[in-house]
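# Pasting the sequence and the predicted model now:
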Amino acid sequence: MAHFPVNHPARPLYRVFAGLVGVYILVFGVFGVVQTWGEPLFSRGSHWALGLRTNLAFSLVSVLFGLVLIIGASRRGNLGHVMNLTAGVVFMVTGIAMMSVLQTRANVLNFSMSTVIVSLLFGLLLLATGLYDKIGTDEHAEQERADRLHPAR
């Protein structure tokens, strides 16, 4: 069974990190949409936004995903915890999947190796923020802390 720290003292800092990732993704998506507007959705052109290669489809998805991350970082409760864990897995899986098809026609999101690296880094950062972003009652936090320090034998 997973033991996520509850009410971690650095939780606000982790929420800021997740929010900054969301802001970067949103700004990247907006710049990408502006640069690629009018081109085919899955174009394989050489459009770059904020150091990452993109196409219209990837830019539109980035705008939506950035908004979702910002909303998750701004909400109280465990919604951000679940969203960050999920987003971290999505970023990791997408990065690995796109790395495996970089030089093929299956690279529909027009990834480059720099985009893969940023996707993997954001995935790790979001997973880390998700691991320490869980909140609960003081009793729940104390019980989790006690279980972690003195596990049942």
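Structure received.

# rest of the way, CA atoms for contacts and neighbours
Will do.

# helix or strand for Trp48, which one?
Following DSSP states H and E, one finds Trp48 within strand 47-49.

# Can you tell me which helices and strands that strand packs against?
Counting by 3 or more C-alpha pairs under 8 Å, 6 or more residues apart in numbering; DSSP states H and E, the packing neighbours recorded for strand 47-49 are helix 11-36, strand 52-54.

# How about the first one, which residues are buried there?
For helix 11-36, the neighbour count (16 or more other C-alpha atoms under 10 Å) marks 11, 14-15, 17-33, 35-36 as buried.

# any idea what sits nearest Leu79, other than its immediate chain neighbours?
Gly72 (6.3 Å; C-alpha to C-alpha, 6 or more residues apart in numbering).

# now do Met83
Gly72 (6.3 Å).

# Also Arg15?
Arg15 sits nearest to Ala73 (C-alpha to C-alpha, 6+ apart), 5.3 Å away.

# After the helix or strand hosting the one you found, which helix or strand is next?
In this assignment (DSSP H and E), Ala73 forms part of helix 56-74. Using DSSP H and E, the helix or strand that directly follows helix 56-74 along the chain is helix 79-100.

# and the angle for that following helix with helix 56-74?
On the basis of axes from the mean of the first three to the mean of the last three C-alpha atoms, to 10 degrees, helix 79-100 is oriented at 150 degrees to helix 56-74.

# Structure two is appended below for comparative analysis:
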Amino acid sequence: MAHFPLNHPARPIYRVLAGVVGLYILVFGVWGVALTWGDPLFERDGDWALGLRTNLAFALVSLVFGAFLLVGASRRGNLGHYMNLTAGVVFLVTSLLMMSVLQTEANFLNFSMSTVIVSMVFGLILLGTGLYDKVGPPEHEEAERQRRNHPMSEVHPR
């Protein structure tokens, strides 16, 4: 089983970072919906919002994901941890899938290469924040701190 650090001292910073990503995605979604309202759901023309190409379907999905990430960032327990891990994987997989269909009719979310890159960066940020924002009981935190600072845990070359 993987070892996730518990009660990492920078956990609040990671939650803020995930919240900023969620806020950007939410604002992008609102702007995209306002821009593409009345267009067909999967239209593939040149509508751009906050530097990313969009259509109504992508803007609506962004609204949902932005709200999802803001909820995860506002939670103190492990819900945010699992939400960030899940969202990071979803962003990475979606960016790879949409990159593979970028110049085809299967590009139903109207992605551009800049959208793929931003999705990959957001996926990596969310995956990283999810790895370090797990919360555990205080006794686990103390045991982890002692394990890290124990003199025998360091490797000394002979």
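Happy to help now that I have it. All figures in this text were calculated on a predicted structure; none of them were measured in a lab.

# on that earlier part again, ok, how many other residues are close to the residue mapped onto the residue nearest to Leu79 of structure 1 from structure 2?
Mapped onto structure 2 by TM-score structural alignment, Gly72 of structure 1 lines up with Gly72. As a burial measure, Gly72 of structure 2 scores 23 neighbours (other C-alpha atoms under 10 Å).

# now swap in Arg105 of structure 1 and tell me
Neighbours around Arg105 of structure 1, by other C-alpha under 10 Å: 9.

# Next one: the residue nearest the centre of structure 2 from Asp39 of structure 2, what distance?
For structure 2, the residue nearest the mean C-alpha position is Leu126 (3.4 Å; C-alpha atoms, centre = their mean). Plainly put, Leu126 of structure 2 is 31 Å away from Asp39 of structure 2 if you go by C-alpha to C-alpha, to the nearest Å.

# now Gly32 of structure 2
For Gly32 of structure 2 relative to Asp39 of structure 2 (C-alpha to C-alpha), the value is 11 Å.

# for Leu17 of structure 2, same thing?
33 Å.

# Please apply the same query to Val101 of structure 2.
22 Å.

# in terms of contact, does Ala49 of structure 2 touch Phe28 like I think?
Yes - using C-alpha atoms under 8 Å, Ala49 of structure 2 is in contact with Phe28, at 6.3 Å.

# Verify the contact between Ala49 of structure 1 and Phe28 for me.
Yes - between Ala49 of structure 1 and Phe28 there is a contact under C-alpha under 8 Å: 6.0 Å.

# ok, Pro9 of structure 1 - how many residues close by?
Neighbours around Pro9 of structure 1, by other C-alpha under 10 Å: 11.

# Could I get the contacting residues of it?
Listed by C-alpha atoms under 8 Å, 6 or more residues apart in numbering, Pro9 of structure 1 has no contact partners.

# Helix, strand, or coil at it?
coil (DSSP: H, G, I helix; E, B strand; the rest coil).

# So what does it match up with in structure 2?
Pro9 of structure 1 maps onto Pro9 in structure 2, by TM-score structural alignment.

# Quick one: end-to-end length of stretch 2-12 of structure 1, please.
Using C-alpha to C-alpha, one end of stretch 2-12 of structure 1 lies 22 Å from the other.

# got the buried residues for that stretch?
4-7, 11.

# got it, and stretch 87-98 of structure 2?
Result for stretch 87-98 of structure 2 [16+ other C-alpha under 10 Å]: buried residues 87-92, 94-96, 98.

# Can I get the residues you listed in TSV including distance to Arg53 of structure 2?
Listed next are those as TSV, based on distance: C-alpha to C-alpha, whole Å:
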residue	distance to Arg53 of structure 2
Ala87	20
Gly88	21
Val89	22
Val90	19
Phe91	16
Leu92	18
Thr94	15
Ser95	13
Leu96	16
Met98	13
